[in-house]
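> after the sequence you'll find the predicted model.
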Amino acid sequence: MPSVKNILVVDNNPIVLEFMSTILEESGYSVRTADSGLAALSIIGEFTPDLAFVDLIMPEIDGRRLCSLFRRDLRTRKCIIVVLSAIGAEDPDREFAAYADAYLAKVPFRILRENVLAAIRDLGGGNTAPYDQTIVGSDMIHHREITKELLFAKKHMDVVLGMAHDGVLELSGDRLVTYASPSACEILGMHIDELLGRPMPDVFPTNVREQLSRGLDEITGGVKTSGRCDELPLDSRIVTVSFRSVTFDDYTSILMILRDVTELVRDRRRVESLLNDKTRLLREIHHRVKNNLNAVSGLLYLHAGRVESPEASRALNDAHGRVTTMLRIYERLFDSGRSEHIELSALLRDILDGVSGTFGAKNVRAVHTPSAHSTFVSTDVSVAIGLIVNELVTNAYKYAFPDRREGTVSVDITRRPDGVVC
């Protein structure tokens, strides 16, 4: 194994960074420091470390995930990784070999200095035996109950997010992915190591990036604290994305919730298709009924003018008026495009115009003052109202104004405080 020359130290504690930088530079190593996982990822683009000291508990990308990223990255795949953490007593992970070569506890600096330099010499020379399943210095650190409780809460939250159907992404202030839940990885079809550190919205297909960028611009620009992009096509999925800005003290991030609505959208489209078929069928039925009523109305009108008996003529005219009323209802249904409801004021105007035209009486006016708000009624109710109003207005024309006296027949709509329409 080649000797160690370049060393990267990743820790969010500035005191630790200064201490490590000092002792390593004094020992002749080339040192770079990073205060977060994202900063470390940006550094390896220009600085290839032979060995990296990584803290486990950090904001944005945590230490374990950062070590995993180093293992997958071609630039750092051969880098020796040493965990340098203060939680060895509360979280004694002795299976760290999956992501690191050694684990050093954060002990007092005078002892830590010797442990750090010894680890560099041993691991750089290929001597890994002292570090197998051993947390160096763990016998010198004390158990802290509060730390254990916080670690438990974090693990519990990881389990909850891991079981959630909705995907969760967290972005840094400059829109780099710092967290991705298992569901988010599944929805996007990417491994978590492919997502972390990548800019948003580059992790999404090109056809939806512009829409997502506009939503993120409003969040980062302070225009909104939350936003939403509905039904974005992602290959074979349809996804709704929600954004929310989150701030704790001086730490700001953006949470993105990814909800797979593929089945919901498909079900909705199936229902819409069925409703469209139903609407077309009802319109066809209304059209045929209207044509039949029109034919019946015409026949009644013709026969009323041909019969010699005044009583028969009146009966046929009354029947003609009733059929004409129902005809106007179906005309309203057909012309308005509504299959089940009719606007009441428009229907009443049609009935009054029809009765007035039938009698042709110039001494009587039929008027209707519409209400301030439109009132829609069902087909069944409109037929009943239409027939009743037709009978009342017809009788008023016949009997309310003898000897051609002038008058007005008024039909109004009022809405009571309890919502009942009269």
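That came in fine, so what should we check first?

> CA only for contacts and neighbour counts going forward, please
Will do.

> for the chain, just list every one of the helices.
14-26, 37-43, 63-72, 109-124, 145-163, 182-188, 192-195, 206-220, 262-306, 310-336, 344-359, 379-399 (DSSP state H).

> pull the distance from the fourth one to the chain's centre.
In this case it means helix 109-124. Counting by Cα atoms, centre = their mean, to the nearest Å, helix 109-124 is centred 51 Å from the centre of its parent chain.

> may I see the buried residues of it?
Using 16 or more other Cα atoms under 10 Å as the test for burial, helix 109-124 gives 112, 115-116, 119-120, 123-124.

> quick check, nearest of these to Leu188?
Leu123 (38.3 Å; Cα to Cα).

> use this one as the comparison:
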Amino acid sequence: MKPKALVVDNDFFFVEFLSDLLEKRGYAVIKAYDGKEGITRLREEAVDLMFVDIIMPRIDGKQLIQFTRNLFPEKSFPIIALSGSLIETIEDVQKIGADYYIAKGPIETMAEHIGRFLDKLEKRAASDAPPEIMETARMFPRQSTAELVEMMDFQEGIVESVGVGILVVDKDAKIIRVNAPSLRILKKSIESLLNRHIGSVFPEAAYARLVTAMKAAARNPEKSATAFQVADDNIHWRVIVSIHRVAQKPVGWIVVVEDVSLWEEQASKTG
């Protein structure tokens, strides 16, 4: 049976290029053109190898790698991160969690480069191979790349540090981004949330209110937000739903979840 390789990249031509290389080496290739599709493929089929671009819209490579590690905690298969920019900051790239990192470059250079990489990979057991950086010609100047990474880290730091849960919801009502506080508040893991319907997060009794809030936000996108509370014996949340805009165009929803019980507890202590 042919080994299966999953290729996840929002660049159609790069997916085809890499798939062609892998197929010539005897791999059965599964293609995904964004992180959402990558998650769907991982839930459907077992793979032996995964290539994933770091910078993708919706669900990015970092979230996809974290999802994969959590979904398959007992199964170790090589994950190769691809990037045309993040390779410039090795310290940050090492934190992504992939086994190998390959910098994107000109196609004619990468064909030979990836071929050598696969030769090496196939000769060694994945568990014996430490994370490595494999570079080709850079696509962006060092200074502009460093500034891009710094800007992304700054924005991500805000989202991760805020004291409320933030869930980014796509047009199909599936979750495409979660921050760390949302995992704590919802008491769920990233693999149980990403690419799942937002309704699966909430108690059944609150589902209708969530749908109503999402519909209200969609019908009146100029309104800042719609809020409601969810309370039962175990939880007390304040939920705020608003339209997610990119370049003034509605692309989904932002759902904020605040743990009201935390503030009630603090108030009782100070009162």
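Arrived safely. From a predicted model like this one, the values you see are computed outputs, not experimental measurements.

> picking that back up, closest to Asp91 of the first structure out of the helices of the first structure?
Across those, closest to Asp91 of the first structure is helix 145-163 (Cα to Cα), at 7.3 Å.

> ok, and what's touching the closest one?
Residues from elsewhere that reach helix 145-163 of the first structure, judged by Cα atoms under 8 Å, 6 or more residues apart in numbering: 87, 90-91, 168, 181-183.

> what do you get if the cut-off is 7 Å, keeping everything else the same?
Applying Cα atoms under 7 Å, 6 or more residues apart in numbering, the contact partners of helix 145-163 of the first structure are 90, 181-183.

> can you flag the buried ones in those residues?
90, 181-183.

> for the closest residue to Met140 of the first structure other than its chain neighbours, what are its contacts?
Of all residues not flanking Met140 of the first structure in the chain, Val107 sits nearest, at 6.6 Å (Cα to Cα, 6 or more residues apart in numbering). The contact partners of Val107 of the first structure, by Cα under 7 Å, 6+ apart, come to 137, 140-141.

> top of those residues by number of neighbours, please.
Gly137 (18 neighbours; other Cα atoms under 10 Å).

> about what we covered before: considering the contacts of Val107 of the first structure, which are maintained in the second structure?
Here is what carries over to the second structure from the contacts of Val107 of the first structure, by both residues aligned by TM-score structural alignment, their matches' Cα atoms under 7 Å: 140-141.

> out of the contacts of Val107 of the first structure, the closest to Arg228 of the first structure would be?
Using Cα to Cα, the contacts of Val107 of the first structure come closest to Arg228 of the first structure at Ile141, 47.2 Å.

> surely the closest one and Glu90 touch.
No: Ile141 of the first structure lies out of contact with Glu90 (Cα atoms under 7 Å); the separation is 9.7 Å.

> could you find the counterpart of Gly26 of the second structure in the first structure?
By TM-score structural alignment, Gly26 of the second structure lines up with Gly28 in the first structure.

> roughly how far does its match sit from His156 of the first structure?
43 Å (Cα to Cα, to the nearest Å).

> Ala105 of the first structure now?
Counting by Cα to Cα, the gap from Ala105 of the first structure to His156 of the first structure is 24 Å.

> so which of those two has more stuff around it?
Neighbour totals were compared for Ala105 of the first structure and His156, and Ala105 leads with 23 against 12 (other Cα under 10 Å).

> give the aligned equivalent of the more buried one in the second structure.
Using TM-score structural alignment, Ala105 of the first structure lines up with Ala103 in the second structure.

> surely that match is in contact with Leu82?
Yes: in this structure, Ala103 of the second structure is within contact of Leu82 by Cα under 7 Å, at 5.8 Å.

> residue range for the top strand by length along the first structure in the second structure?
In the first structure, with assignment by DSSP state E, the single longest strand is strand 237-248. Alignment note (TM-score structural alignment): strand 237-248 of the first structure is matched to residues 235-246 of the second structure.

> show me the contact partners of that stretch.
Contacts for stretch 235-246 of the second structure (Cα under 7 Å, 6+ apart): 213-214, 217-218, 221, 224-231, 250-261.

> how far away is the most centrally placed residue in the first structure from Val393 of the first structure?
Centrality entry for the first structure: nearest residue to the mean C-alpha point is Thr240, 3.9 Å, by Cα atoms, centre = their mean. As defined by Cα to Cα, Thr240 of the first structure lies at a distance of 56 Å from Val393 of the first structure.
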